[in-house]
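Undergrad: what follows is a predicted structure for the sequence shown.
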Amino acid sequence: MENPETADNMTTLSQVMTTLAKRGIHREFRMNENCEMKFENSELKYTPHDLTIVKSYRFEGDSNPDDSAVLYVVKDTAGNIGMIIDSYGADSNYPGEKFDEFLRDIPIHESDEFNF
């Protein structure tokens, strides 16, 4: 359920990232040039089934569709929580189809814990 106190405040990517950082979530899961998904500042490597998407936030630019992005809050099997951030539409942060395939294969279990 949305928190009515913050529903109107969480309209930008940076606002959501700031709120997540206050909850201790500031690291990212990123796909490297070898198409390996890694947790920021670690050597941990993941398959899609090592991760779960617990929340997604979509952002659309007011005047430019190229300003669209999505932020996924992701948890690994060890309990680490981080983000995957990607622009969507014509310009993805990750070239090629490997990232999209990886993302599609991550199980989704939305959690009310991240409704703010």
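TA: Arrived safely. Residues are numbered from 1 along each chain as shown.
Undergrad: C-alpha from now on. contacts and neighbour counts both.
TA: OK.
Undergrad: identify the residue nearest the residue most central in space within the chain in space, chain neighbours excluded?
TA: Taking Cα atoms, centre = their mean, the centroid of the chain lies closest to residue 72, which sits 2.2 Å from it. Nearest non-adjacent residue to residue 72, counting by Cα to Cα, 6 or more residues apart in numbering: residue 56, 4.4 Å away.
Undergrad: next, the one to line up against it:
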Amino acid sequence: MANHNLKTLSQVLNTLIKRGITKEICMNEQHEMILGKDEKTYQPEDLCIVKSYRFEGDSNPDDNAVLYLLQDKEGELATILDSYGAESNYSGEEFDNFLRKVPIQDNPEYDLD
């Protein structure tokens, strides 16, 4: 995995937005992974992680995040942000268990170095 510590999360997100990748997948209160505003509901096998961007907090090593770029079976691209440590955006194991089941096919087309 490439080291993306030289770029900030906002820089990477802005670069992806310039490439037309503007949608985010989030887990709702029913522990379903939803694209955008309830456009699609995903199971892990519906998605593929095509790139992971890792970020480490400067002040606190526990403030880390991973931005995943995913592609669904229709070819639509979206992101999932997984922050952990003090600023974790998801509690419980459902989020981690979902991500662990998503296949990874790293695509160098999305390298930002």
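TA: Thanks, I have the structure now. What you see is a predicted model; the values in this text were computed from it and never measured.
Undergrad: so the residue nearest to the centre of structure 1 is in which element?
TA: strand 69-76 (DSSP states H and E).
Undergrad: that strand: what's the following helix or strand?
TA: strand 81-87.
Undergrad: could you tell me where that following strand falls in structure 2?
TA: Alignment of strand 81-87 of structure 1 against structure 2: residues 77-83, by TM-score structural alignment.
Undergrad: picking up where we left off before, aligned partner of the residue nearest to residue 72 of structure 1 in structure 2?
TA: Under TM-score structural alignment, residue 56 of structure 1 pairs with residue 52 in structure 2.
Undergrad: measure its match to residue 102 of structure 2 for me?
TA: Distance, residue 52 of structure 2 to residue 102 of structure 2, using Cα to Cα, to the nearest Å: 12 Å.
Undergrad: over to residue 109 of structure 2?
TA: For residue 109 of structure 2, the distance to residue 102 of structure 2 - Cα to Cα - is 19 Å.
Undergrad: the more surrounded of those two?
TA: residue 102 (16 against 8; other Cα atoms under 10 Å).
Undergrad: list the contacts of the equivalent of the more buried one over in structure 1.
TA: When structure 1 is aligned by TM-score structural alignment, residue 102 of structure 2 is paired with residue 106. The neighbourhood of residue 106 of structure 1, defined by Cα atoms under 8 Å, 6 or more residues apart in numbering, consists of 48, 49, 51, 52, 53.
Undergrad: pull the contacting residues for the closest residue to residue 106 of structure 1 other than its chain neighbours.
TA: Excluding the flanking residues, the one nearest residue 106 of structure 1 by Cα to Cα, 6+ apart is residue 48, at 4.5 Å. Residue 48 of structure 1 makes contact with 102, 103, 105, 106, 107, according to Cα under 8 Å, 6+ apart.
Undergrad: and the buried ones among those, selectable in PyMOL?
TA: Listed next is the PyMOL selection for buried residues among these, using 16 or more other Cα atoms under 10 Å:
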select buried, resi 102+103+106
